[in-house]
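>>> any chance you can model this:
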Amino acid sequence: MAKVTWEMSGEEAVGSSRTAFIKKIYELAEKDQSIVLVNCDCSPEGSMQDKFGKSFGDRFLDCGIAEQNACGIAGGLALSGKKVFCQAFGPFLSMRSVEFVYLDGAYNRAPVTYIGTHCGVTAEAGPTHAAIMDIAYMRAMPEMTIVAPTDAVVIEKLMEKAVEYGKPMYVRCARGEEPLVYKPEELDDFEIGKGILYKDGADITLIGCGNGVYQCVKAAEKLAKEEIDARVIDLHTIKPIDKDIILKAARETRGIITVEDHVISGGMGSAVCEVVEGSEDPETRVQVKRLGVPDCFFIQGSPEEVYAYYGYDAEGIYRSAKEMLGK
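Next up, the predicted model:
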């Protein structure tokens, strides 16, 4: 069984979503002969992708640096009855291949699970290799489900659900190891399209997706030391969005802060704003502040440096929360 290993880095457990998802797909493929992996330039000798190809033969296709071709092939295989996972670097899957995902995938309702790695600013290679607009592109597509798994534990649960989901889905994950927010036993009821109330709170709501959830958790811990009770919501599924968990938070707290490793225009925060704005309940009319990459070609640096520079790390969330509450 492929399981996320809880390895300690300092005082925190860490894991790689990029490693966890392929291990889980391999495990699932051992039991299900209809599972196919279409890969783009991600199968070096000795990797799990390489092992997948050697184990399952014609159920593995490496298309090289030809992401558009991969997306077209994935759509055709899915419409032929295969359960297809299509992996590529997030910036090339979402930008270079967007027309192929749109026409061959979403338009045809082809049940392909597209997995973008190196998403957000985690590639550490600047704007050319950053998937910071992918949510916006994919969210505009009819029929497309979008999930930004919180950590390596969540992506394993997601892969289990994806096999039988039966719809086009875009999954974004980071490049390397990141802190684990969950333990496997805490996600037995994980469901695509349903947010997770990680921590209840009455003063302010922090909503994160992907690695933004961890930053929200750390910010809530810091706020708690000043007797500010922050609610933390893991909005892993951005489309279809969980309106109920958002509107409940809007009614019960004084404001909402959204956190994502993505441009603030068109991303998860924009989706939350649309839910709040579209509500007819006057009790949900609260301020929403979006944290993420602003409208610019972002600075060069490590993910942690970029998060801090634009104020969507734990410290930046903490400052924004206090400002919103007038403290």
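
>>> contacts and neighbour counts: CA atoms only from here.
Fine.

>>> run a quick neighbour tally on the nearest residue to residue 277 once chain neighbours are set aside.
The shortest distance from residue 277 to any non-neighbouring residue, by Cα to Cα, 6 or more residues apart in numbering, is to residue 285 (7.3 Å). When neighbours are defined as other Cα atoms under 10 Å, residue 285 has 17 of them.

>>> can you name the residues that contact residue 285?
The contact partners of residue 285, taken as Cα atoms under 8 Å, 6 or more residues apart in numbering, are 250, 251, 276, 277.

>>> mind checking which of those land in helices?
250, 251, 276, 277 (DSSP state H).

>>> same list (those residues) but as CSV, adding neighbour count.
Below are the ones in helices among the contacts of residue 285 laid out as CSV (neighbours: other Cα atoms under 10 Å):
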residue, neighbour count
250, 21
251, 16
276, 22
277, 14
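
>>> how far away is the residue nearest to residue 277 from residue 249?
Residue 285 sits 11 Å away from residue 249, going by Cα to Cα, to the nearest Å.

>>> hang on, residue 159 packs against residue 22?
No: if you go by Cα atoms under 8 Å, residue 159 and residue 22 don't touch, sitting 9.0 Å apart.

>>> for residue 216, which three-state class applies?
helix (DSSP: H, G, I helix; E, B strand; the rest coil).

>>> so how many other residues sit close to it?
Residue 216 has 32 nearby residues by other Cα under 10 Å.

>>> ok, residue 164 next?
If we define neighbours as other Cα under 10 Å, then residue 164 has 10 of them.

>>> second chain to compare with the first, below:
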Amino acid sequence: MTAKKKLKTSAMIASIAAEGQPTTAAPFGHALVEAAASNDKIVGMSADLAKYTDLHIFGNEYPDRFYQMGMAEQLLMSAGAGMAREGFIPFVTTYSVFASRRAYDFIAMAIAEEKLNVKIVCALPGLTTGYGPSHQATEDVAIFRGMPNLTIIDPCDAIDIQQSVQAMVDYDGPVYMRLLRGKVPNVLDRFDDYRFEIGKAKRLIEGGDALIISSGLMTMRAVEAADELKEKGVAVTVVHCPTIKPLDEETILAEVRRHTGKPVFVAENHSVVGGLGESIASLLMRNDVQAQFQQIGLPDEFLDAGALPTLHDRYGISTQEVVKKVNSSLA
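Next up is the predicted model:
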């Protein structure tokens, strides 16, 4: 008998691409280089994590416009604010946990209060690393949603990231983006009319049996689940909501009303506390819209360390777990 090849996994894998899935390498870094070619106001800044946020690509191309700030996230944010005051468009990068937990007050006082044009782009959002609570930013959206003037973006794939970079350059004001880095899956290329727009949700798939509203990597899971469910005769609508704040209230309310009497899921790579799910639940309540509302997200707890496929199954954000939850709601 031929022995099966053992697949190697790493707790630090930041790519969520399945084996054989088409990917794009470092879409953020390359998109920023492209944007900077026609805009000399763009600068890159990082807190010793340029290589792990794909900003090193920009640094290699534009060394005179790249600033390595060392392991000092508070300094990074304050320096970014200073660059914005001088008319530059700083893209500052670190990990989501360090921006949200360690540098919150500096972002609030130095950047958000003054509505400065700083773009905070952070890797390892939610459960995209197996290193455990020190690196898993499972509550970053909850932390930042309450900050005035801050736009929050949660792209789902390489196409979303590429398009969002130019959108951030064109947008005047502070932005926090949850970055998928490394080899990022291509998901939205099958939807010819898709275009990322700040503040806009987009229907990707139409189906009458259930509705999934999703952001980030969970849009990939929702699309995969919809494809699998379709083979079993279940038609699911998938609405991608890449901007968490400001929320596209008009589109979301219209989609939920179209699915009156059907299960409505909100899927996110974030704690069920304080993220997209609770934001939409609040929207529905304020507008007196009734729905069979369910959340698909991470539990309100510190998560384990381990390999990502195992953790995604354990915490309910794998494609198969999404399929199970939809099927259970229709049983």
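
>>> hang on, the earlier thing: alignment lookup: the residue nearest to residue 277 of structure 1 to structure 2.
Aligned by TM-score structural alignment, residue 285 of structure 1 pairs with residue 290 of structure 2.

>>> likewise for residue 99 of structure 1?
Aligned partner of residue 99 of structure 1 by TM-score structural alignment: residue 105.

>>> which element, helix or strand, includes that match?
In this assignment (DSSP states H and E), residue 105 of structure 2 forms part of helix 104-106.

>>> what's the helix or strand that that helix is followed by aligned against in structure 1?
Going down the chain from helix 104-106 of structure 2, the next helix or strand is strand 119-123, by DSSP H and E. Strand 119-123 of structure 2 lines up with residues 113-117 of structure 1 when matched by TM-score structural alignment.

>>> report the distance from that stretch to the chain centre.
Between the centre of stretch 113-117 of structure 1 and the centre of its chain there are 10 Å (Cα atoms, centre = their mean, to the nearest Å).

>>> ok, now stretch 58-75 of structure 1?
22 Å.

>>> could you pull out the strands for the stretch 101-250 of structure 1?
Taking DSSP state E, counting those that start in this stretch as the test, the strands found in the stretch 101-250 of structure 1 are 112-117, 145-147, 169-172, 177-179, 196-199, 204-208, 230-234, 237-239.

>>> possible to save the ones you listed as TSV with mean neighbour count and distance to residue 64 of structure 1?
As requested, the strands of the stretch 101-250 of structure 1 are exported to TSV (neighbours: other Cα atoms under 10 Å; distance: least, Cα to Cα, whole Å):
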stretch	mean neighbour count	distance to residue 64 of structure 1
strand 112-117	27	15
strand 145-147	24	25
strand 169-172	26	20
strand 177-179	18	24
strand 196-199	16	37
strand 204-208	28	33
strand 230-234	25	34
strand 237-239	23	29
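
>>> okay, those in a markdown table with distance to residue 26 of structure 1 next?
Formatted as a markdown table, the strands of the stretch 101-250 of structure 1 follow (distance: least, Cα to Cα, whole Å):
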| stretch | distance to residue 26 of structure 1 |
| --- | --- |
| strand 112-117 | 15 |
| strand 145-147 | 20 |
| strand 169-172 | 17 |
| strand 177-179 | 20 |
| strand 196-199 | 27 |
| strand 204-208 | 29 |
| strand 230-234 | 27 |
| strand 237-239 | 23 |
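
>>> figure out which of these is closest to residue 45 of structure 1.
strand 112-117 (18.6 Å; Cα to Cα).

>>> mean shift between that closest one and structure 2?
On superposition with structure 2, the mean distance recorded for strand 112-117 of structure 1 (mean Cα distance after the TM-score superposition for structure 1) is 0.5 Å.

>>> all the helices of structure 2, residue numbers only.
Assigned by DSSP H, the helices in structure 2 fall at 27-37, 56-61, 73-85, 96-97, 104-106, 140-145, 158-170, 217-231, 249-258, 276-286, 308-314, 319-330.

>>> which of those sits closest to residue 195 of structure 2?
helix 158-170 (7.4 Å).

>>> which secondary structure elements does the closest one sit against?
For helix 158-170 of structure 2, the packing partners by 3 or more Cα pairs under 8 Å, 6 or more residues apart in numbering; DSSP states H and E come out as helix 27-37.

>>> tell me the angle the helix it packs on makes with strand 119-123.
Put simply, helix 27-37 of structure 2 runs at 160 degrees to strand 119-123, going by axes from the mean of the first three to the mean of the last three Cα atoms, to 10 degrees.

>>> equivalent range in structure 1 for helix 27-37 of structure 2?
With TM-score structural alignment as the criterion, helix 27-37 of structure 2 aligns to 20-30.

>>> what about the matching stretch, distance to the chain center?
Chain-centre distance of stretch 20-30 of structure 1: 18 Å, with Cα atoms, centre = their mean.

>>> and that stretch, which residues are buried?
20, 21, 22, 23, 24, 25, 26, 27, 28, 29 (16 or more other Cα atoms under 10 Å).

>>> what residues in structure 2 pair up with whichever strand in structure 1 runs longest?
Taking DSSP state E as the criterion, structure 1 has its longest strand at strand 255-263. Aligning strand 255-263 of structure 1 against structure 2 (TM-score structural alignment) gives residues 263-271.

>>> tally of neighbours for residue 63 of structure 1?
Neighbours of residue 63 of structure 1 (other Cα under 10 Å): 18.

>>> any idea what it aligns with in structure 2?
Across the alignment, which pairs residues by TM-score structural alignment, residue 63 of structure 1 is matched by residue 69 of structure 2.

>>> contact partners for its match?
Contacts for residue 69 of structure 2 (Cα under 8 Å, 6+ apart) come out as 45, 46, 47, 48, 75, 76.

>>> if we go to 7 Å?
By Cα atoms under 7 Å, 6 or more residues apart in numbering, the contact list for residue 69 of structure 2 reads 45, 46, 47, 48, 76.
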